[in-house]
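# Sequence and predicted structure below; questions after.
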Amino acid sequence: MPLAKSTPFPMEDCSRSVLEWDKFLALLSGYSVSTIGKQWILNLRPSTDRAWLDRQHSLVDEMRLLLNEGAQPGLGSLFDPISLLDKSRIEGAALEAEEIRDLMNLADDISGWTSLLRVPPERVQDRIPELNALSAALFTTDLRPLVESLRTKILPDGTLTDDASPELRRIRREMERQQRAIEDSLRSALRRLSEGGSTQDDLITIRGERFVIPVKSELKRRVQGVIHGASSSGQTVYLEPLETIELNNELVRLLEDEQAEIHRIFLAMTRQIAGYGSIIGEGAAVLAEVESLLVRARFALEFQSVRPRFSDAVSADFELKQARHPLLEKRLRNSGGTIVPLTLGLSSDERQLIISGPNTGGKTVSLKTAGLLSIMAQAGVPVPAEEAVFPVFENILADIGDSQSIERNLSTFSAHIVNLNRIAQIANSGSLVLLDELGSATDPEEGAALAVAIAEHFLRSQAWSIISTHLTSLKVYAANHAGVRNAAVGFDEHTLSPTYALRLGVPGASAGINIAQRLGLDPEIVTAARSQLNTQTRDIASFLDRLHAQLEELGEERRRVQLLEQEVARERNRLATEGMKEWRAKVRELEQKLHSLLKDFEYQARETVRAIDDRAAQQKLSKHAEQRIARLRREFQESFNSAVVADKTGADKGDQHAHPHVIRNISVGDTVKLRTLGRTGVVQREIDTNIFEIAIGPMKMRVARDEIAEVIPVRSSPIDAARRRGVSVSVAEPDPELRAEINLIGKTVDEATDEVEKFLDRAYLAGLPRIRIVHGTGMGILRRALRSMLERHPHVASISEPSQAEGGAGATVVELRA
């Protein structure tokens, strides 16, 4: 299944280059997190399939609902798995460690997406039917067993854990014992040789998977053994003493056994992945489309976009309200500017719009905005506007900008005519035609006649058309023909700058002579230019000037009314908000108490477990304690949220716990459960008949009698229970001067493991968020042993291998639990 699907029934001609569709796709693809999602976006095409359009916009709407609720699918591991899945199906083929890890992470993302759909946020449970339909095939197979099985065997760096198989565990235990025997033998040899001054350093190293010791070159013949290389200076040779050769041979054999077992495990894991191959491939295709939806939803949220509506053929409408060109808006944001929105409207009775006005007033931007937003809508992308209604266009045809072609020996005018002829042959009632500066680049009188004729042709063909012009004849044509509307772009003659606002229903004044006069052109030239205008042209210009002045006054009055309406709305919101302040303050206070109590509970529980001397009992209790802490934290948070919502909505008014019976018999020393927090505490003293001082851990608080849900029997603490079983208990104080790094180079596995466990306890008590363990590279035995232990340690949140600058494979970075 291709991950980047094609668009059904694509639009045949949409003037992609002129309307900057590819540039917009580049902007949109910047929200992608994977190459597959980016490719999906770059393959988007406008479609004429109304069912596909409705479904795509519904999917984007549902993804926006999820984003608004804070739920986001995990897509960080998305890639095209087809080649790896094909490889997994080949008999006898084994995937590499990195390939298995990538497929495991992809399967985890797929499983996470289906889990999100199975248990979505409460407010969107019944509002995402299209996303459920899109992912329906993924619900047939649960990938969690595969992910959990692989994750227990493979570490984040791609190496296998000791528990990947019983045989691998046995081999690695044998290797550890063999390594200790070799180290003991070599240390013994070092002690003998150092007395005679034969050794260069008191150090054991590895050459070619053989343990060796450094010996001075001039004394190498005094020591019996095999030389495995020399230092770069030549002053030291690395020698394997005769008594350790057999021990090293046995270690090499064990290494070969380990590699054979690793290969067998990888083969088994490959077969396991192959069994889930079809659902992983299907899931990757679904996630690719999910990412495209996520990209469009993020764009919609950032650019305040809306879902477009599509009008039917009977009552067709083309309306944009406060629309913005996304590429222009992005550019203006980066430069600190603001965009002026565009509002225009056409209907089945008025399908042609003539836009006039001065240069740089925004005529071309209006055409490009209408064209690009139409393509976006028919490609399933929300449009940046307050409201947008489009017909479903069969094609979008544009002639914008300088079309001069040197290669084809065409002038600007000739190139425009060639393009107009092509558009005229294609355009029909289902087309959107965008023409910029129609009738320009030739004799004004002939250009005006040609422009009117072309506009009449598209009017007769019932094509939707938007035409920009400076020609007075086209303005008059629009005023005198049914089905045509005039529109003007604004220009402030006082500041000599465009306002970019589009005003419907009136033609615009080009104002060339007025602008020239205000810019300081010689008055004689200006007077001569005005004298060249005929009476009709002067009258039209004068009328347009007066009309735009009146419209400007009306616009100012409208803005004042809008400001008053906004002030009224703000006052209404302020009054509504003040009524919530006391309730919100109470919620914040309770939330702070909840977090404080939870933090204290976690600390006490971990300290209790850590205080037990018996290591086996400590590890068992630690595991259960961490699980219980996580469950209680979740339960406390859910209970708190439910209580807050019930209080806010009034849902607790009919609840029997909303006004429960009051506990009468409460004595000092009783253990009681608090109704609001759901925690237990000990009664310290009775302040009066209705107020008690309750101790919850180290915290004391005053509680009303009706806040006490019940009196429960006192249970002994884990420390007391441990003491009664004969286990000694002590509590260690955290070390504030503790460093965040430990060096274990030269240590045996047992020694290193013991030191790391002690170091973890001290680091956790000191509140360190992260530590670094330096163990060296060697043969990887110490690294694997330590990482295997760290994976199971209750204080460890995650482990990772640092960059080469921080030690690479010779070190391990450990993130501690909060």
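That came in fine, so what should we check first? Keep in mind that this is a model prediction, so the values were computed, not measured.

# only C-alpha atoms for contact and neighbour calcs from this point on.
Noted.

# Strands of the stretch 301-450 of the chain, start to end?
309-310, 317-323, 342-347, 352-356, 387-390, 395-399, 431-435 (DSSP state E, counting those that start in this stretch).

# ok, residues contacting the fourth one?
For strand 352-356, contacts defined as CA atoms under 8 Å, 6 or more residues apart in numbering pick out 346, 363, 459, 463-471, 474-475, 478, 483-489, 507-510.

# what about the strands of the stretch 301-450 of the chain, which gets the closest to Glu591?
Ranking these by proximity to Glu591 (CA to CA) places strand 387-390 first, at 40.3 Å.

# coming back round to it: show only the entries of the contacts of strand 352-356 found in strands.
Among the contacts of strand 352-356, the members found in strands (DSSP state E) are 346, 464-469, 484-489.

# hang on, Arg702 in a strand?
Yes - according to DSSP: H, G, I helix; E, B strand; the rest coil, Arg702 belongs to a strand.

# wait, isn't it in contact with Ile694?
Yes - between Arg702 and Ile694 a contact is recorded at 6.1 Å, counting by CA atoms under 8 Å.

# And these two? Which one has more around it.
Neighbour count, other CA atoms under 10 Å: between Arg702 and Ile694, Ile694 has more, with 25 against 15.

# What is the burial count for the spatially closest residue to that one that is not a sequence neighbour?
Leaving aside its chain neighbours, Ile694 sits nearest to Val683 (4.7 Å; criterion: CA to CA, 6 or more residues apart in numbering). Close neighbours of Val683, defined as other CA under 10 Å, add up to 23.

# element containing Val683, please.
strand 680-686 (DSSP states H and E).

# adding another structure so you can compare the two:
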Amino acid sequence: MNQRILHVLEYKKIIEQLAEQAASSLGKERALALKPSIELEEVTQWQKETDEAAQVIRLKGYIPLGGIFDIKPSIKRTTIGGVLSAFECLDIASTIYGGKQLKRFVEEMEEPEMPILRGLVEGIVPLTELERKIRNCIDEHGGVMDGASDKLRTIRSKIRTSESRVRDKMETFTRSKSNMLSDAIVTIRNERYVLPVKQEYRGSIGGIVHDQSASGATLFIEPQVVVDLNNQLQESKVQERQEVERILTELSLAISEEQSLLYSNVEILAYVDFMFARAKLGSEMKAAMPTMNDEGRIHLKQARHPLIDPEEVVPNDIDLGVDFTSIVITGPNTGGKTVTLKLLGLFTLMAQSGLQVPAMDGCELAVFEQVYADIGDEQSIEQSLSTFSSHMTNIVEILKHVHERTLVLFDELGAGTDPQEGAALAMSILDEVVGRRARVVATTHYPELKAYGYNREGVTNASVEFDIQTLKPTYRLLIGVPGRSNAFEISRRLGLEEPIIETAKQQVGVDSQSVENMIASLEASTRNAERDYDIAEETLTKAEELYRDLQTQWKQFEEKRERLYTKAETKAEKAVEKARHEAEEIVQQLRQMKNQAEIKDHELIEARKALDETKPNLANKKKTSKKPVSKQEDKELRPGDEVKLLTLNQQGVILEQTSSNEFQVQVGAMKVKAKRNDLEFVKAQQPYKEKPMATVKGKGYHVKTELDLRGERYEEALNQLEKYIDDALLANYPRVSIIHGKGTGALRTAVQNYAKNHRQVDSYRAGGMNEGGSGVTVLELR
């Protein structure tokens, strides 16, 4: 990308923000060197990396990247025989440890969908032995420890002994000759212990003078008695330095041997830091990952310029490259036209650099080979001026390179010259760029360009909204609506007399006035459409949430009903089993009494068989025992007959005959299937007689042709509906009305879902205008 374009669109400021997010100098260096790519595959990969890093931040809140340093210069010095300092060795150990921590963190993550990050950290080699060797020699403050070698420990022990002996000797002077000293202290000059002696007592102390005070009143003298001791101490310190140098040389050699792995680790750590810097910047901007394409499509929802205060920025929607390839934006000064241009250009550069953009999810941006911008500096942050000549120079250069994979941004196209000539020139330039199939966004003040979007295929008008009431721009972009002059309205609001305004209006042509009226109407229609869309979207969201809640509640209801039914079966089984067990004991007692009473074996066998057949036929058992029923079992049963379900000892109503020997029976709120020999006839269905305004009472099934569920709770309403439909079927009604009201629509959805799944409901519909409208559902029964 052209450096001037990066400057005009303020790309560098984004890069500076990115560098601030890096945890190490390695990541910062990569961030500052970032440039947009023009390859779709590479840009898509960068976006995936940023998104994956953003997922880690969302899930974990952080990534361990502390203690990582740029050790490449140190590694390079070891390869040419250089000896590293203790601090440089310590930085290398710290970086090795940082790589191990990162590798462990990623490997312990439970989230499987992290292929990029896992692939990167697999390349980190934990050089544990080298790290241990450095840590054993150098402490956390960068000092070589006594334990680095036996020789160093011995030398330092000797140094401490010598220092102690020197201090002891010196302290005898501070006690016995304190009157000759400026201060009763021992100090150091030229790495040797000395005393601050007054000038007049120089001869009384004797020894070597190493320094004197600025005034000359104090001499720093090394007494003769400690000269030899100081000499021994200095020799030991020289030996210490030599041993430390040897240890550091040895460590540098060990580091040199692992140079390739260290370089590799550093590169991986730098890239991971760079990845997460991009993700952190996106999180700070509340940004989203754009879908990238190379077909010039741009779709942005609620896009916000990243360099404007989040509290003040106005989000805007921008579409380009599908229904139209060019946008001409008109509107008042300081209305936000130039900000829109810069936003689109900056978003493109950010996306092609692998950065997320501050817009809503689902945004889409294109990869362009070049982004060209002729944006007047008067609108830039620097507020410098630009001339018509400089504009044309830029435009001429742009026209040399424009093709279908370029994005062109023109600010105040044709400005700075005669309006008629400028407008004509602007339209000619636009025709040329549009003809080359480039993506174009241009701003202008010329009214002639308002009609340009209507007369050219692939071009649309847009404007920035202006609030007449407050006399301020709203900074909202209205695509499809050209800008209009607000001079008359503004003048009226500012107090200009009405006769003057009316006279001015008469000077304006009829066509111009009609265009302004049309634009005003378009603006109002656009605002109304946007408001209606927001309301519809909110309503749809609430409806979807309500539908999910109803689905959950229905599932819970079905599960609860199944649990209760299973519990009832289990309880019945236990009761029968208990009775059978007791009866078995009685049979055994009878057998024992066989000799005392004239009871035959076949009678005992028949008694036991009768007991076995008392076991109920439960719905969840595949094999059932049959019990002889009453003499009425041969009676033909019909839908609507009342029967007794012997297995449950409950009365119910036959709904239908499902096979030659099986019936579906309504028992309370449950529907069960039962064999003929498990049913005992109670009474036949009573013929239905119409009883106006009757209610569901007793066993006559005299029901209304409508059921009112308003105000009922969800589960209670379903129970009533289920019972009512059965009663209506028994009454042979062809159709019934269910009154559920309008409200939130929850009852209406529940009624219609139930009707949809009921075998006896042929169809359903909303009530007509004279039937209660959407507050009623009419069911057609079979």
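Received it, and whenever you're ready, just let me know what you need. Given the structure is predicted, the values throughout are model-derived calculations rather than measurements.

# hang on, the earlier thing: can you turn the buried part of the ones in strands among the contacts of strand 352-356 of structure 1 into a ChimeraX selection?
A single ChimeraX command selects the buried members of these (16 or more other CA atoms under 10 Å):
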select :346,464,465,466,467,468,469,484,485,486,487,488,489
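
# out of the ones in strands among the contacts of strand 352-356 of structure 1, who's nearest Pro444 of structure 1?
So of those, ranked by how close each gets to Pro444 of structure 1 (CA to CA), first place is Thr469, at 11.7 Å.

# To which residue of structure 2 is the closest one aligned?
Taking TM-score structural alignment, the alignment pairs Thr469 of structure 1 with Thr444 from structure 2.

# Also Arg177 of structure 1?
By TM-score structural alignment, Arg177 of structure 1 lines up with Thr161 in structure 2.

# can you pull the buried residues of the host helix or strand of its match?
Using DSSP H and E, the element containing Thr161 of structure 2 is helix 150-176. Going by neighbour count (16+ other CA under 10 Å), the buried part of helix 150-176 of structure 2 is 152, 155-156, 158-159, 162-163, 165-167, 170-171, 173-174.

# Just give me the match in structure 2 for Arg631 of structure 1.
Matched to structure 2 by TM-score structural alignment, Arg631 of structure 1 sits unpaired.

# Distance-wise, check Arg631 of structure 1 relative to Leu168 of structure 1.
Counting by CA to CA, to the nearest Å, the separation of Arg631 of structure 1 from Leu168 of structure 1 is 34 Å.

# tell me the two of the ones in strands among the contacts of strand 352-356 of structure 1 that are most distant?
Greatest spatial distance among these (CA to CA): Trp464 and Val489, at 19.8 Å.

# you'd agree Ile771 of structure 1 is in a helix?
No - under three-state DSSP, Ile771 of structure 1 sits outside any helix and is assigned strand.

# Counterpart of it over in structure 2?
Matched by TM-score structural alignment, Ile771 of structure 1 corresponds to no residue in structure 2.

# Provide a list of residues in contact with Ile771 of structure 1.
740-741, 763, 813-816.

# Please flag which of those residues sit within strands.
If you go by DSSP E, these have 741, 813-816 in strands.

# Redo these as CSV? Include distance to Thr205 of structure 1.
As requested, these are exported to CSV (distance: CA to CA, whole Å):
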residue, distance to Thr205 of structure 1
Glu741, 23
Val813, 24
Val814, 26
Glu815, 30
Leu816, 32
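
# With respect to Ala643 of structure 1, which of these is nearest?
Here the nearest of those to Ala643 of structure 1, counting by CA to CA, is Leu816; it sits at 32.2 Å.

# Give me the nearest residue to that closest one, chain neighbours excluded.
Spatial nearest neighbour of Leu816 of structure 1, excluding adjacent residues (CA to CA, 6+ apart): Val796 at 4.7 Å.

# Structure 2: which residue goes with Leu150 of structure 1?
Here Leu150 of structure 1 is matched to Ile134 in structure 2, going by TM-score structural alignment.

# And that match, which helix or strand is it part of?
Here Ile134 of structure 2 sits within helix 128-137, counting by DSSP H and E.

# Just list what the longest helix along structure 2 packs against, helices and strands only.
Criterion DSSP state H: the longest helix present in structure 2 is helix 510-592. Judged by 3 or more CA pairs under 8 Å, 6 or more residues apart in numbering; DSSP states H and E, helix 510-592 of structure 2 is in contact with helix 601-612, helix 746-757.

# Show me what the last one is packed up against.
Going back to what we said before, that points to helix 746-757 of structure 2. Other helices and strands packing on helix 746-757 of structure 2, by 3+ CA pairs under 8 Å, 6+ apart, are helix 510-592, helix 714-730, strand 761-766, strand 776-781.

# What's the match for Arg485 of structure 1 in structure 2?
Aligned partner of Arg485 of structure 1 by TM-score structural alignment: Thr460.

# what residues are up against its match?
324, 326-328, 453-454, 479-480.

# what about Asn132 of structure 1, helix or strand, and which?
Secondary structure from DSSP H and E places Asn132 of structure 1 in helix 129-134.
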